[in-house]
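K.L.:
Model the structure of this input:
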Amino acid sequence: MMDAGPFLVLSAVLIGGTVFGLIAKRMRLPAITGQIVAGVLIGRMGLDLFTEHSVSALHPITEFALGLMAVSVGAHLDLRRLKPMARRLLLLLLLEMVLVTGVVSAAVVSFSDLDWGMGILLGTIGISTAPATVVALVKETRAKGVFVNTLLAGVGLNNLACIFLFEITRSVLRSAAGEGGLDATLFTEAAMQLGEAASAGCLAAIAMFLIRRWVRRVELITTAGFVAILLCVGLAQHFGFSSMLACLFLGLSQANVTRHREEVVDSIFHSFEPAILAAFFALAGMELSLEHAAAAGVGAVVFFASRLVAKLAAGSIAMRLADAAPRIRDRIGLAMIPQAGVAVGLVVLLEEDTVLRGAVGETIDVLTAVVLTAVVMNEVVGPILTRMALKQTGEAGRERRGLMDFIREEHIVLRLQSSTMEEAIEELVQRLGNLHRLPAATREALLEATLKHESEASSCLGWGLAVPSGEITQAEKMKGVLAISDKGFDFETPDGEPLHCILLLAFPESERPRRLRILTQFAAVLGHDAEIRERLFTARSAAEVYEVLLDAELFEPAGEEDESHEETAAAT
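P.N.:
Reported below is the predicted structural model:
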């Protein structure tokens, strides 16, 4: 056992985590499994290479990694995009918070020596799903659709709930340990800590926004992102509130208040994610000891089994209450089994919590062993179940560059307040501008161009379809929104038939050929298939509209148009 310097320890951890992560991938296992195994081999259960003093010097790295993961979770929760799925997601979130926390807590207390305080902490940890694993599987299977949208948003929200409930519970237990009992002031203190964390995260996000207005160089923006996370963690350590909650609010603010989520999250993850995560998970594996792993055997199995049952039940019940399609409600829980980074991060926080350790002693080591053992089980079984769910829903293989891949569930409107085509175009332009945060000048230019085009030639295609469009100069890609009415919009049309479907397109100069292909395919597919039109016009939700568009293959890649297609496009 060596009392080595931090750089030597970090080198060994990085080498071990990276090598074993690659080996795990070659064996078709998640990289995190190999990284935890590397830590186990380096740490107390294996070669026991370094003293506890040497390893403790790397705690700042684990704090930064935890902060970065929390920022990533918050930054993927764009509330504008969650609105069409609000009912499904709210029910899923509430049932996961209640069922998973309750079932896991009761099970581990009943079948282990843990008390209710530690049991509830384990229950809150059980809520989390591994976002990196789920995202990787979605990309690997090239999946796309309502199920995937619900899954990704649900994973982000359950991690948010997991961190929030865990930190509130930990704060109450810490206060109880210090004061010797529970009273109403403990919950007031927990609420104050939440407010402090939110303030720190929002202030850091505002600082990043101001810096972004003056800085354009990527390396300076990345440096500012590092500083923002370090500021949140440093303030949390100094004032005694949760660093993970502060970083979570930093990510949320970046996604929903400012326009530049990528400054803090994507720029840092793009360059440093492999090294940061390899070191973090290897260090987590080093926390395992042989005696505690043996004690955790039954507890880990109980945690794994009870969490699996609770996740399946929460997903199924929530989707039934939300009136989701059977293929979604029967498989959403199955897809949310993987568990990794956030769960590991939370037990690392417990390992470093001197107040709780002073109150409960080695119980924290047992809890750590339970979670780390269960994480390995969930990262072996979970990806298999998620991949199975994606394939069984029929959404695997749908993610391809297509003509209308810019339309997602949040871009679909079922209720327009307009009484004329011009008013409808204005309402849809505002909707598009809000979704993409377009400046006021850009919105006005788009509205003017679209109305001018409409005055020169009607955008109605017949069959209840219309595709108004306008050129947008400050954009690189096509954008659009879609409005549907089962009763039909009360507008005058060239053919005298009521409009049921309006697709507004905003396109840059470079996308003119694509616009013509969209007009051609939109008219060809919907104009000649009465059954698809009927399903589209009578859809009861944005999710159902999205499903119809997928079934109609309007998101499929377009091949080279033949001469007749070009003539149709020109005529349109």
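K.L.:
all contacts plus neighbour counts: C-alpha atoms, from now on.
P.N.:
OK.
K.L.:
need the strands for the protein, in chain order.
P.N.:
412-413, 460-462, 465-466, 469-471, 479-489, 499-507 (DSSP state E).
K.L.:
can I get these in JSON lines with mean neighbour count and distance to residue 9?
P.N.:
Output for the strands of the chain, formatted as JSON lines (neighbours: other Cα atoms under 10 Å; distance: least, Cα to Cα, whole Å):
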{"stretch": "strand 412-413", "mean neighbour count": "20", "distance to residue 9": "53"}
{"stretch": "strand 460-462", "mean neighbour count": "18", "distance to residue 9": "68"}
{"stretch": "strand 465-466", "mean neighbour count": "22", "distance to residue 9": "64"}
{"stretch": "strand 469-471", "mean neighbour count": "22", "distance to residue 9": "57"}
{"stretch": "strand 479-489", "mean neighbour count": "21", "distance to residue 9": "50"}
{"stretch": "strand 499-507", "mean neighbour count": "23", "distance to residue 9": "53"}
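K.L.:
Which one of those strands lies nearest to residue 11?
P.N.:
Of all the strands of the chain, strand 479-489 sits nearest to residue 11, with 46.5 Å by Cα to Cα.
K.L.:
what residues are up against residue 288?
P.N.:
Neighbour list for residue 288: 40, 43, 44, 45, 365, 368, 369, 372 [criterion: Cα atoms under 8 Å, 6 or more residues apart in numbering].
K.L.:
can you count the residues close to the last one?
P.N.:
Residue 372 is surrounded by 26 other residues when neighbours are defined as other Cα atoms under 10 Å.
K.L.:
what about it, distance to residue 136?
P.N.:
Distance of residue 372 to residue 136, computed by Cα to Cα, to the nearest Å: 21 Å.
K.L.:
hmm, back to that, can you lay out the contacts of residue 288 as JSON lines showing distance to residue 499?
P.N.:
What follows is the contacts of residue 288, written out as JSON lines (distance: Cα to Cα, whole Å):
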{"residue": "40", "distance to residue 499": "64"}
{"residue": "43", "distance to residue 499": "68"}
{"residue": "44", "distance to residue 499": "70"}
{"residue": "45", "distance to residue 499": "69"}
{"residue": "365", "distance to residue 499": "65"}
{"residue": "368", "distance to residue 499": "60"}
{"residue": "369", "distance to residue 499": "62"}
{"residue": "372", "distance to residue 499": "57"}
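K.L.:
ok, now which ones touch the residue nearest to residue 233 when sequence neighbours are not counted?
P.N.:
Once flanking residues are discounted, residue 233 sits nearest to residue 243: 4.9 Å by Cα to Cα, 6 or more residues apart in numbering. For residue 243, the contacting residues are 67, 197, 232, 233, 234, 235, 236, 237, by Cα under 8 Å, 6+ apart.
K.L.:
For the last one, give its distance to residue 277.
P.N.:
Distance, residue 237 to residue 277, using Cα to Cα: 22 Å.
K.L.:
Could you also give me the structure for this next sequence, so I can compare it with the first?
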Amino acid sequence: MFAQLAAAAVLAVLAPVWHLSGRAAQRLQLPAITGMILAGVASGPQALGLLSPAGLLGVAPVQHLCLSLIALSAGAELHLPELRRLRKQVACITAGVSLCSWLLVYCVMRLLAGSIPFMRPLAPSDAAAVCTLAATLAVARSPASAIAVLKETEGKGPYCSLVMAVVVVKDVLLFAAFAVNVELFKAVGKSADTGMPLWLLVGPIVSILLSVVLGGAAGYVLSRLLRMRHGSIISIAVAAVGPHSSGDGHGAAAPHAAATPRGGGLLRLLRHPSALRLRPAVPLLLSGLTFGLAELGGAEPLLACVAAGLVASNWRGESQQGRETAELLAVDLARLAPLINALFFGMVGASLKLAAVRDTLWAAAIIYFVRLGGIWLGCWLGAAAGGTSAETSQHLWMGMVTQAGIALGLAQAVAARFPLWGPDFAALLAGMVVMNLLTGPPLFKAAVVSAGEARASSLPTAHTELTKRGSVKLARDEGGDPRRGGSLSPAAAAVAGGARVPLPTIPILDAVVPAASRP
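P.N.:
Presented below is the predicted three-dimensional model:
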């Protein structure tokens, strides 16, 4: 216990350092994630030793919490009603890119298996798991990086809308495919010793269904919590603590405790406008709880968190309440992003096996180029099948390259799930992800400019009035309504001030993703 507390204290000190390292990397025109990972490497057991291997193991729950929120954020970015207009093109391009990149990376991993050091001694079933999981993670993309590029270029148009739709759908499907892979390989590993009973065939299906049900329930609860008004939160809190906070000392809670001043200091604290600044803790804690329950119940934790974000963001569809809920969730996730990114990517760097990265860097470079070829071929086939215009499809592949947090997060999940070869696998994937992270954003930016959609939105979008109304609601929720003498939050002020929203499918993200947090 003492070792865990000491590691947690060191982590609390290192988190701001990792965040500042990301900011420094941005000043050098590098992705922030690169700076955080390098700072994590310097802090880890293979450099300064500020975090020992035992310490990293002790703070593993923190990494799981970060993973759960990353997965929830991926699900929350998929807005189902807004995909209907592009559903045929999105379906064809998503299928083309996913299948082509998966097949090509799987084949090259099979060819390289005898030359990659950590794969040589593996049993055939484990080697197949490495190849399949590497091919699956090659499908991953980074929605946050795409949003940052579109914000920088003020990109708007058919090309930008199509790329964002494909990126978000592809990453949500990625989590489902990852869960299927992991469950199947768990079943295959057990069958090698015990045969293949019926449960080993049905178990993966049950696990995935349980993940979806658990995540759906968590998403419903999250959507209800996000819609709670200030008074409702106070009423619930006072009702819970009323017997202990009554001013008369008799221990009886008044029926309308929220309306009386007898709650003492706690009630005044709950009524204070700054109390609602703790609202981002709601999705953080709920995602962590969902992750833990899924692990205890034998479900897939990351898939459950993706389902929770998907349901929370789409529960009410296109209704006013639905849009407000999606906007509130986006604001809360954006506020959490700097801390979560610093913790997660710093810990990824600290846990990297540098020797494995060095030994597999050549293989990562080969996989990087093969993945590029798969993306280009998949975009060409998918655009042709979906009837995408030549102007849009010409640069489509350039928007599908970047990888970041989702790919690294899943690689870390593999490292934890398969300790025999997982850490070396994570090191191999880290090399590929960093290459994609360095080259992807410049390629996408060049594609937006070439498509003629950079700085194209000179007028407010159709969502502007709705978003302005949402900003007033956000101000009221945070106690900053200017009509009452308060001030708007930075996110709400940006929207209320007439800021343009370059993404018609995810309007609130332009206002809440600051340039400083771009990957």
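K.L.:
Need the TM-score between these chains.
P.N.:
The TM-score (TM-score structural alignment, normalised by the length of structure 2) is 0.73; 407 aligned residues with a Cα RMSD of 2.6 Å.
K.L.:
sorry, back to before: looking at the contacts of residue 288 of structure 1, which has the most residues close by?
P.N.:
residue 368 (29 neighbours).
K.L.:
Alignment lookup: that residue to structure 2.
P.N.:
Matched by TM-score structural alignment, residue 368 of structure 1 corresponds to residue 426 in structure 2.
K.L.:
Report the separation between that match and residue 435 of structure 2.
P.N.:
14 Å.
K.L.:
One more: residue 76 of structure 2?
P.N.:
27 Å.
K.L.:
Then residue 282 of structure 2?
P.N.:
For residue 282 of structure 2, the distance to residue 435 of structure 2 - Cα to Cα - is 35 Å.
K.L.:
rewinding a little: next one: the closest residue to the match of residue 368 of structure 1 other than its chain neighbours from residue 182 of structure 2, what distance?
P.N.:
Using Cα to Cα, 6+ apart and skipping residues adjacent in sequence, the residue nearest residue 426 of structure 2 is residue 411, 5.0 Å away. Counting by Cα to Cα, the gap from residue 411 of structure 2 to residue 182 of structure 2 is 12 Å.
K.L.:
now residue 472 of structure 2
P.N.:
For residue 472 of structure 2, the distance to residue 182 of structure 2 - Cα to Cα - is 45 Å.
K.L.:
Ok, residue 425 of structure 2 next?
P.N.:
Taking Cα to Cα, one finds residue 425 of structure 2 at 14 Å from residue 182 of structure 2.
K.L.:
try residue 190 of structure 2
P.N.:
13 Å.
K.L.:
where do the helices sit along the stretch 451-572 of structure 1?
P.N.:
512-527, 530-537, 542-551, 563-571 (DSSP state H, counting those that start in this stretch).
K.L.:
Okay, buried residues for the first one please.
P.N.:
Read it as helix 512-527 of structure 1. By neighbour count on 16 or more other Cα atoms under 10 Å, the buried set for helix 512-527 of structure 1 is 515, 516, 517, 518, 519, 520, 521, 522, 523, 525, 526, 527.
K.L.:
Distance to residue 383 of structure 1 added to those residues, as JSON lines?
P.N.:
As requested, those are exported to JSON lines (distance: Cα to Cα, whole Å):
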{"residue": "515", "distance to residue 383 of structure 1": "39"}
{"residue": "516", "distance to residue 383 of structure 1": "41"}
{"residue": "517", "distance to residue 383 of structure 1": "38"}
{"residue": "518", "distance to residue 383 of structure 1": "37"}
{"residue": "519", "distance to residue 383 of structure 1": "40"}
{"residue": "520", "distance to residue 383 of structure 1": "40"}
{"residue": "521", "distance to residue 383 of structure 1": "37"}
{"residue": "522", "distance to residue 383 of structure 1": "37"}
{"residue": "523", "distance to residue 383 of structure 1": "40"}
{"residue": "525", "distance to residue 383 of structure 1": "36"}
{"residue": "526", "distance to residue 383 of structure 1": "38"}
{"residue": "527", "distance to residue 383 of structure 1": "41"}
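K.L.:
quick one: the residue nearest the centre of structure 2 and residue 194 of structure 2, what's the gap?
P.N.:
Centroid-nearest residue in structure 2: residue 70, 2.8 Å away (criterion: Cα atoms, centre = their mean). Distance, residue 70 of structure 2 to residue 194 of structure 2, by Cα to Cα: 36 Å.
K.L.:
quick one: what's aligned to residue 309 of structure 1 in structure 2?
P.N.:
So, by TM-score structural alignment, residue 309 of structure 1 is matched to residue 373.
K.L.:
hmm, back to that, more neighbours: which of residue 76 and residue 435 of structure 2?
P.N.:
residue 76 (26 against 17).
K.L.:
Now for the nearest residue to that one once chain neighbours are set aside: which residues touch it?
P.N.:
The shortest distance from residue 76 of structure 2 to any non-neighbouring residue, by Cα to Cα, 6+ apart, is to residue 309 (4.2 Å). The contact partners of residue 309 of structure 2, by Cα under 8 Å, 6+ apart, come to 71, 72, 73, 74, 75, 76, 77, 215, 219.
K.L.:
ditto for residue 155 of structure 1
P.N.:
128, 129, 130, 131, 336.
K.L.:
Looking at structure 2, name the residue matched to it.
P.N.:
Under TM-score structural alignment, residue 155 of structure 1 pairs with residue 167 in structure 2.
K.L.:
same thing with residue 274 of structure 1?
P.N.:
In structure 2, residue 274 of structure 1 lands on residue 338 (TM-score structural alignment).
K.L.:
the helices in the stretch 1-150 of structure 1, which residues?
P.N.:
Going by DSSP H, counting those that start in this stretch, the stretch 1-150 of structure 1 shows helices at 6-26, 31-42, 52-56, 59-75, 79-82, 86-95, 101-111, 116-126, 131-141, 146-179.
K.L.:
Just put the ones you listed in TSV and tack on distance to residue 294 of structure 1.
P.N.:
Shown next, in TSV, are the helices of the stretch 1-150 of structure 1 (distance: least, Cα to Cα, whole Å):
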stretch	distance to residue 294 of structure 1
helix 6-26	23
helix 31-42	14
helix 52-56	21
helix 59-75	25
helix 79-82	43
helix 86-95	32
helix 101-111	15
helix 116-126	18
helix 131-141	28
helix 146-179	25
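K.L.:
so which of those helices comes closest to residue 291 of structure 1?
P.N.:
Taking these one by one with Cα to Cα, helix 31-42 is closest: 13.1 Å.
K.L.:
Give the buried residues for stretch 327-345 of structure 2.
P.N.:
Buried-residue list, stretch 327-345 of structure 2, by 16+ other Cα under 10 Å: 327-338, 340-345.
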